[in-house]
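Engineer: okay, sequence plus prediction incoming.
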Amino acid sequence: MEFDQPPVVRVDVEPGEGLDEESWPMTIPAVAQLAREGLDLPRGVTFLVGENGSGKSTLVEAIAAAYGLNPEGGSTGARHRTRASESPLGQHLRLRRGIGAGRWGYFLRAETMHGLYSYLEDNPTGLEQRPSGREAALHEMSHGESFLEVLRTRFDSPGFYCLDEPEAALSFSSTLGLIDTLHRVAQEGGQVLCATHSPVLAALPGATVLEVGEWGYQQVRWEDLELVQHWRAYLEAPQRYLRHVLDD
């Protein structure tokens, strides 16, 4: 019998000690909805889009940890740690894995990427399951170049890939390059979960877009995202926004 499922089919929350309904992160509407309803993850690319504090990064981080990925970035083999800042949510998630799907995965987050680079340099043959070949000198590259190098060398098989606001490191043209990478991963059978503020990135054809906010999370069309509407209005007439934030 042949199976064709993505690495993660569904995410549910298992209540327990350390996860208080009256405390963070359960007070975040998106996390509370996950606890009530769970979340089905489709194959291909899923974007979580929302304002700062909406919970999109908390969800991605917790799902990555539950999959076995290092919370500060890397694969299932990475062991580097600086200062623990992740929520306890990942310890309470139950993932339904896809039957027959691979186990490889990678978590890439903009805010801890330099710590990951140091780990990769210090452990060229360590627990990090890096592809064969010489490790690139990531610290010697620009922010965007190093980010794209990790994407090129790690996002190279049909696994489960988590990204947290990757556009923070990328220019407009480099973001288009990331779109190409994510499209390739999806075409090759991989699965991507990405938290983003970028209307450019979220426009990837065929992607599932979940808007995250005070209501929780809901699937929307790209053109209906509040983010997209604001960017369109701002680019059309910046002064309509700037007059509210700048002194006369």
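Structural biologist: Received, thanks. Residues are numbered from 1 along each chain as shown.
Engineer: hey, let's count contacts and neighbours off CA atoms from now on
Structural biologist: Will do.
Engineer: ok, and what's touching stretch 151-165?
Structural biologist: 7-8, 57, 60-61, 64, 101-110, 130-131, 178, 181, 185-186, 188-197 (C-alpha atoms under 8 Å, 6 or more residues apart in numbering).
Engineer: give me the buried positions along the lengthiest helix in the chain.
Structural biologist: Determined from DSSP state H, the single longest helix within the chain is helix 172-187. Across helix 172-187, burial judged by 16 or more other C-alpha atoms under 10 Å covers 174, 175, 177, 178, 179, 181, 182, 183, 184, 185, 186.
Engineer: same check, this time on stretch 30-44
Structural biologist: 30, 31, 32, 33, 34, 35, 38, 39, 41, 42, 43, 44.
Engineer: and it, how far out from the chain's middle?
Structural biologist: 14 Å (C-alpha atoms, centre = their mean, to the nearest Å).
Engineer: again with stretch 12-24
Structural biologist: In terms of C-alpha atoms, centre = their mean, the centre of stretch 12-24 is found 22 Å from the chain centre.
Engineer: which pair in the buried residues of helix 172-187 spans the largest distance?
Structural biologist: Between any two of the buried residues of helix 172-187, the greatest separation by C-alpha to C-alpha is 18.5 Å, found for 174 and 186.
Engineer: give me the distance between residue 236 and residue 229.
Structural biologist: Residue 236 sits 11 Å away from residue 229, going by C-alpha to C-alpha, to the nearest Å.
Engineer: neighbour count winner among those two?
Structural biologist: residue 229 (13 against 10; other C-alpha atoms under 10 Å).
Engineer: quickly find the element holding the more buried one.
Structural biologist: Assigned by DSSP states H and E, residue 229 belongs to helix 226-236.
Engineer: got the contact list for the next helix or strand after that helix?
Structural biologist: Using DSSP H and E, the next helix or strand after helix 226-236 towards the C-terminus is helix 239-242. Helix 239-242 has contacts (C-alpha under 8 Å, 6+ apart) with residue 234.
Engineer: rerun that using 10 Å as the cut-off
Structural biologist: For helix 239-242, the surrounding residues in contact (C-alpha atoms under 10 Å, 6 or more residues apart in numbering) are 230, 233, 234, 235, 245, 246.
Engineer: same deal with stretch 124-143?
Structural biologist: 74-80, 104-106, 110, 113-121, 123, 145-150, 153-156, 168-170.
Engineer: buried subset of the residues you listed?
Structural biologist: 74-80, 104-106, 110, 113-114, 116-117, 119-120, 145-148, 150, 154-156, 168-170.
Engineer: follow-up on the earlier one: which of the buried residues of stretch 30-44 sit farthest apart?
Structural biologist: 32 and 44 (25.0 Å).
Engineer: before we go on, here's another structure to hold up against the first:
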Amino acid sequence: MTDARWDRRPVRRVSAGPDVPDDAGWPRTVPAVDHLLRDGLDLPAGVTVLIGENGSGKSTLVEAIAIAYGLSPEGGSIGARHSTRRTESDLHEWLRIERSVGVRRWGFFLRAETMHGFYSYLADNPGTGDEPDFHALSHGESFLAVLRTRFTSPGFYCLDEPESGLSFSAQVALVSTLHEIGQAGGQVLCATHSPLLAAIPGAQLVEVGPWGLRPTTYDDLEVVAHWRSYLDEPMRYLRHVL
């Protein structure tokens, strides 16, 4: 057991708080959400990857945990407060975040679907550093620029499907960045479909599905098995849809 005096994890555990309504409907009807509220989720140091199909609840979990930690629902750091349209669930209001004592409360929430709005927020609220014009860059270039300018110190980093729109080489660069953050004492929680991101060395892998949440290994991931089969023989899959 880690001595609490030396535990530097920004988030040690996520569990249900006292305000979960007795008649909670969605999102508690999602098995992964119900699992979290019943059993909680311990987050180790380094990288935790939630991986599963669309609709499995992985993005709902990452979003709620990020907001409960104090991050903007539409992405950004602790201080970001830009907002366009509220789409988040009430799950964050039901969660309790167990933090480590004395750890700096820095974090960043990166979600692919709201990055354009975040770039506009940065343009309207410029910092003091040397930042690029994110809107003038391609999606992949701007994404990598965010990594370079925002993922620079230990903290709590939440990412929702960051592989969206990224090339193979850009995803490999993202693997390197997230691994470096973990090695430097930061903590990462990432929801993804990508077998590339699931291959981050030392990452805790949690498969999300009808069973709720279950720890797994890289070779046991369904998405890894499907990609291996598809790349080996694409028509094994395409003959059912063409």
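Structural biologist: Nice, I can see it. What you see is a predicted model, and the numbers here were worked out from it, not measured in a lab.
Engineer: who are the contact partners of the alignment partner in the first structure of residue 171 of the second structure?
Structural biologist: In the first structure, the residue equivalent to residue 171 of the second structure is residue 175, according to TM-score structural alignment. Residue 175 of the first structure makes contacts with 144, 148, 166, 167, 168, 169, 181, 198, 200, 201, as judged by C-alpha under 10 Å, 6+ apart.
Engineer: can you redo the residues you listed as CSV with distance to residue 240 of the first structure and secondary structure?
Structural biologist: CSV is the format used below for the contacts of residue 175 of the first structure (distance: C-alpha to C-alpha, whole Å; DSSP: H, G, I helix; E, B strand; the rest coil):
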residue, distance to residue 240 of the first structure, secondary structure
144, 31, helix
148, 35, helix
166, 29, helix
167, 25, helix
168, 25, helix
169, 28, helix
181, 36, helix
198, 21, coil
200, 22, coil
201, 25, helix
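Engineer: returning to that earlier point: need the buried residues of helix 172-187 of the first structure in a markdown table (columns: distance to residue 20 of the first structure).
Structural biologist: Output for these, formatted as a markdown table (distance: C-alpha to C-alpha, whole Å):
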| residue | distance to residue 20 of the first structure |
| --- | --- |
| 174 | 41 |
| 175 | 38 |
| 177 | 41 |
| 178 | 37 |
| 179 | 38 |
| 181 | 39 |
| 182 | 36 |
| 183 | 38 |
| 184 | 40 |
| 185 | 37 |
| 186 | 36 |
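Engineer: tell me the one among these nearest to residue 223 of the first structure.
Structural biologist: residue 179 (17.4 Å).
Engineer: what ranges do the helices span in the first structure?
Structural biologist: 29-37, 56-67, 113-122, 143-154, 172-187, 226-236, 239-242.
Engineer: distance to residue 3 of the first structure for the ones you listed - can I get that in a markdown table?
Structural biologist: Shown next, in a markdown table, are the helices of the first structure (distance: least, C-alpha to C-alpha, whole Å):
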| stretch | distance to residue 3 of the first structure |
| --- | --- |
| helix 29-37 | 26 |
| helix 56-67 | 20 |
| helix 113-122 | 34 |
| helix 143-154 | 25 |
| helix 172-187 | 17 |
| helix 226-236 | 37 |
| helix 239-242 | 51 |
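Engineer: among these, which is nearest residue 50 of the first structure?
Structural biologist: Closest approach to residue 50 of the first structure among these is made by helix 56-67 (6.7 Å; C-alpha to C-alpha).
Engineer: which part of the second structure matches that closest one?
Structural biologist: Going by TM-score structural alignment: helix 56-67 of the first structure matches residues 58-69.
Engineer: what lines up with residue 85 of the second structure in the first structure?
Structural biologist: Match for residue 85 of the second structure (TM-score structural alignment): residue 83.
Engineer: so how far is residue 227 of the first structure from that match?
Structural biologist: 31 Å.
Engineer: more neighbours, those two?
Structural biologist: Neighbour count, other C-alpha under 10 Å: between residue 83 of the first structure and residue 227, residue 227 has more, with 17 against 6.
Engineer: the more buried one - nearest residue in space that isn't next to it in sequence?
Structural biologist: Spatially, and ignoring its direct neighbours in sequence, residue 227 of the first structure is nearest to residue 199 (6.8 Å; C-alpha to C-alpha, 6 or more residues apart in numbering).
Engineer: cool, and residue 32 of the first structure?
Structural biologist: residue 26 (5.4 Å).
Engineer: before we move on, back to that, after superposition, how close is the helix holding residue 229 of the first structure to the second structure?
Structural biologist: Its aligned residues in the second structure lie a mean 0.5 Å from helix 226-236 of the first structure after superposition (mean C-alpha distance after the TM-score superposition for the first structure).
Engineer: how close does residue 214 of the first structure sit to residue 59 of the first structure?
Structural biologist: On the measure of C-alpha to C-alpha, residue 214 of the first structure and residue 59 of the first structure end up 14 Å apart.
Engineer: neighbour count: those two, which is higher?
Structural biologist: residue 59 (23 against 13).
Engineer: and that one, how far is that from residue 89 of the first structure?
Structural biologist: In terms of C-alpha to C-alpha, residue 59 of the first structure sits 8 Å off from residue 89 of the first structure.
Engineer: what sits in contact with each of these two?
Structural biologist: With C-alpha under 10 Å, 6+ apart as the test, residue 59 of the first structure and residue 89 both reach 25, 31, 65.
Engineer: show me what the second one lines up with in the second structure.
Structural biologist: Spelled out, that is residue 31 of the first structure. By TM-score structural alignment, residue 31 of the first structure lines up with residue 33.
Engineer: would you agree its match is in contact with residue 27?
Structural biologist: Yes - contact between residue 33 of the second structure and residue 27 holds when scored by C-alpha atoms under 10 Å: they sit 6.6 Å apart.
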